[in-house]
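Peer 1: sequence and computational prediction follow.
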Amino acid sequence: MPMSAAQLSAVLTPIVDFVFPPRCPLCGSPVAAHGGLCLACWAKIVVPSGTCCKLCQRPMGELYGAEAEMVCAPCMAEPPKHSGIAAATLYNEPSRALVLALKHGRRIGLVPMMARMILPRLGGLEGDWLVVPVPLHRWRLMRRGFNQSALLARELARLTGKQLMVDGLVRPKATPSLGGLNRKSRARVLTGAIQPNPRLAHRLTGARVLLVDDVMTSGATTDACMVALRRAKVAEVRIACFSRVLDEALDGLRVSPEPDA
């Protein structure tokens, strides 16, 4: 009788661990199992906490006695068209190192760990949802060999049991790097760059979409995705990302953000 995947994993894991001892992907220290960080590196990861904006989940500090329905100043000035942002971490040096290891170091083995870190931030996803990644232009996809957002989306779909639509959005227009551009300039560069997939637009109509990205920097890329999804007449969009750039929430801990891709 053939072994199940779980049984095969139980047999092979000790062998793999012996040949390739588990190491922390950030510092190289020994860890108990593959796909985890050591305690010292976990302590450096910043997870959004405290009172958060009810619309965008922006951390607002430890406001004891504050109402749970608080709204941050940016959302009061311009209410978002999504129904929330689930970010596993705030963007600092350790989270940046993980993002770069995945995106440019081709460490796709980090994806399950990063997706598991996003999962608790999602809350309940009741009913039917489509898990849609932020798309890459085909030239960038060919150069890199993979779309890191699509890998995260696939793992989140597996963990949540929701349906993956890896090509729900397409990026027919190639764009330059957005590094160094302000929000308005990024929005101008991205105008028309992201579209609903014409073959699948009918499936997006009326659907609830979990939009997945690795890093949310200025929000210009996710805004462009929102425009495309609204054009397809989706019912609701939530955003999930591994890391979110919110310098004001890091108490002065600054790093250079990875540009939207």
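Peer 2: Thanks, I have the structure now.

Peer 1: contacts and neighbour counts: CA atoms only from here.
Peer 2: Noted.

Peer 1: break down the protein into its strands, ranges please.
Peer 2: With DSSP state E, the ranges of strands along the chain come out as 85-90, 130-133, 163-164, 169-170, 195-196, 208-216, 236-244.

Peer 1: next up, a structure to set beside the first:
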Amino acid sequence: MDAEASPSRSIAHRLRGALGACHSAWRHAARLALDIALPTLCVACREPVAGEGVCASCWAKLSFIAPPYCPRLGIPFVYDPGPDLLSMEAIASPPAYARARAAVRYDDVARTLVHALKYQDRTDLAPAMGRWMARAGHELLRDADALVPVPLHWRRGWSRRYNQSGALARVIERQSGVKLASEALRRVRPTQQQIGLSRAQRATNVQGAFKVAPERTADVQGRRLILIDDVLTSGATVDACARALLRAKALSVDVLVFARVVDTHKAPI
């Protein structure tokens, strides 16, 4: 009986293998046809682009931040005022964190990239954005022990399905070799969107919203940490995060973001 059944099983196995190969080839052909029919578009201008979502023209419009800038806040200076000179913002309202760095100014193209990553599931943008951040924050990364992404509240994380700060942090981890401590910091209460709030309202909105869980203190105590976020506007969110980490005995906290708002009317001249 077994001898008679064996050829049948062999034929069936070969047929399944052939069908599987045909199905795989069909899926590959379908993906290729879709790529040809619907090429990747630049997130900013919607022109076809081969690469990571930004065409050469829009890439050239990004305003990358380079020295000279405030050594504390990373705000770009119009001219070099000399070593260790702080911006007026850093003197008037020093933050809890030690240093902040950003890859680009928060202009129209940068805003489009951030919104696409944050709200449109364009996680394919994270590798390029994270590499630019790693380049901008090389001096911070050189001394760091761990990366801490700014967390979402679990309700917002559930609705978005991923944390854009965590996506950027994973890229920076691969680029720099600095380990990711993704659970070190928690958002313990939901907060409203910061958009449209004044500086004082932003600070009040996030006050007490972040905490290091007791079981995660080993990730924080005595360590030099870098907070990772997408945008730095007033700095209220990262300042609240830094205070929570410092209360948990972090040795130091720096901040690395993709884009930061630069008020040209307040920039030193």
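Peer 2: Structure received. If you're wondering where the values come from, they're calculated on a predicted model, not measured in any experiment.

Peer 1: list the TM-score for the superposed pair.
Peer 2: Once superposed, the chains reach a TM-score of 0.83 (TM-score structural alignment, normalised by the length of the first structure), with 234 aligned residues with a C-alpha RMSD of 2.2 Å.

Peer 1: residue 101 of the first structure matches what in the second structure?
Peer 2: In the second structure, the residue paired with residue 101 of the first structure according to TM-score structural alignment is residue 116.

Peer 1: no, scratch that, I was asking about residue 53 of the first structure
Peer 2: Looks like residue 53 of the first structure aligns to residue 70 there (TM-score structural alignment).

Peer 1: so what's that match up against?
Peer 2: When contacts are counted by C-alpha atoms under 8 Å, 6 or more residues apart in numbering, residue 70 of the second structure touches 76, 77, 84, 85, 86, 87.

Peer 1: one step back: which residues does the match of residue 101 of the first structure contact?
Peer 2: Residue 116 of the second structure makes contact with 43, 122, according to C-alpha under 8 Å, 6+ apart.

Peer 1: and residue 234 of the second structure, by the same measure?
Peer 2: Counted by C-alpha under 8 Å, 6+ apart, residue 234 of the second structure has contacts 199, 202, 261.

Peer 1: select from those the one having the most neighbours.
Peer 2: Within those, neighbour counts (other C-alpha atoms under 10 Å) peak at residue 202, which reaches 21 neighbours.

Peer 1: alignment lookup: that one to the first structure.
Peer 2: The alignment partner of residue 202 of the second structure in the first structure, by TM-score structural alignment, is residue 186.

Peer 1: next one: its match from residue 177 of the first structure, what distance?
Peer 2: Separation of residue 186 of the first structure from residue 177 of the first structure (C-alpha to C-alpha, to the nearest Å): 9 Å.

Peer 1: can you check residue 68 of the first structure too?
Peer 2: Where residue 177 of the first structure is concerned, residue 68 of the first structure sits at a distance of 38 Å (C-alpha to C-alpha).

Peer 1: same check on residue 218 of the first structure?
Peer 2: According to C-alpha to C-alpha, residue 218 of the first structure and residue 177 of the first structure sit 13 Å apart.

Peer 1: before we move on, back to that, over in the first structure, see which of the contacts of residue 234 of the second structure survive.
Peer 2: Mapping these onto the first structure (both residues aligned by TM-score structural alignment, their matches' C-alpha atoms under 8 Å) leaves 199, 261 still in contact.

Peer 1: looking at the contacts of residue 70 of the second structure, spot the one nearest residue 151 of the second structure.
Peer 2: Residue 151 of the second structure has its nearest neighbour among the contacts of residue 70 of the second structure in residue 76, at 27.2 Å by C-alpha to C-alpha.

Peer 1: was I right to think that closest one contacts residue 68?
Peer 2: Yes: counting by C-alpha atoms under 8 Å, residue 68 is a contact partner of residue 76 of the second structure at 6.0 Å.

Peer 1: neighbour count: the two, which is higher?
Peer 2: The neighbour count for residue 76 of the second structure versus residue 68, taken as other C-alpha under 10 Å, is higher for residue 76 (22 against 16).

Peer 1: give me the neighbour count for the spatially closest residue to that one that is not a sequence neighbour.
Peer 2: Among residues not flanking residue 76 of the second structure along the chain, residue 69 sits closest, at 4.0 Å (C-alpha to C-alpha, 6 or more residues apart in numbering). Residues near residue 69 of the second structure, counting by other C-alpha under 10 Å, number 23.

Peer 1: now do the contacts for the corresponding residue of the second structure for residue 25 of the first structure.
Peer 2: Structural alignment (TM-score structural alignment) places residue 25 of the first structure against residue 43 in the second structure. Taking C-alpha under 8 Å, 6+ apart, we find residue 43 of the second structure in contact with 53, 54, 112, 113, 116.

Peer 1: so how far is the helix or strand harbouring residue 29 of the second structure from its chain's centroid?
Peer 2: Using DSSP states H and E, residue 29 of the second structure sits within helix 2-37. Relative to its chain's centre, helix 2-37 of the second structure lies at 41 Å (C-alpha atoms, centre = their mean, to the nearest Å).

Peer 1: excluding chain neighbours, what is closest to the residue nearest the centre of the second structure?
Peer 2: Nearest to the centroid of the C-alpha atoms of the second structure, with distances taken as C-alpha atoms, centre = their mean, sits residue 168, at 3.0 Å. Excluding its sequence neighbours, the residue lying closest to residue 168 of the second structure (C-alpha to C-alpha, 6+ apart) is residue 130, at 5.1 Å.

Peer 1: what lines up with the one you found in the first structure?
Peer 2: Mapped onto the first structure by TM-score structural alignment, residue 130 of the second structure lines up with residue 115.

Peer 1: how close does its match get to residue 173 of the first structure?
Peer 2: Distance from residue 115 of the first structure to residue 173 of the first structure, by C-alpha to C-alpha: 28 Å.

Peer 1: who has more neighbours, the two?
Peer 2: residue 115 (24 against 15).

Peer 1: now do the contacts for the more buried one.
Peer 2: 152, 155, 156, 242.

Peer 1: do residue 186 of the second structure as well
Peer 2: Taking C-alpha under 8 Å, 6+ apart, we find residue 186 of the second structure in contact with 151, 152, 153, 210, 211, 212, 213.

Peer 1: contacting residues for the equivalent of the third one over in the first structure?
Peer 2: In this case it means residue 153 of the second structure. By TM-score structural alignment, residue 153 of the second structure lines up with residue 137 in the first structure. Going by C-alpha under 8 Å, 6+ apart, residue 137 of the first structure touches 170, 171, 172, 173, 174.
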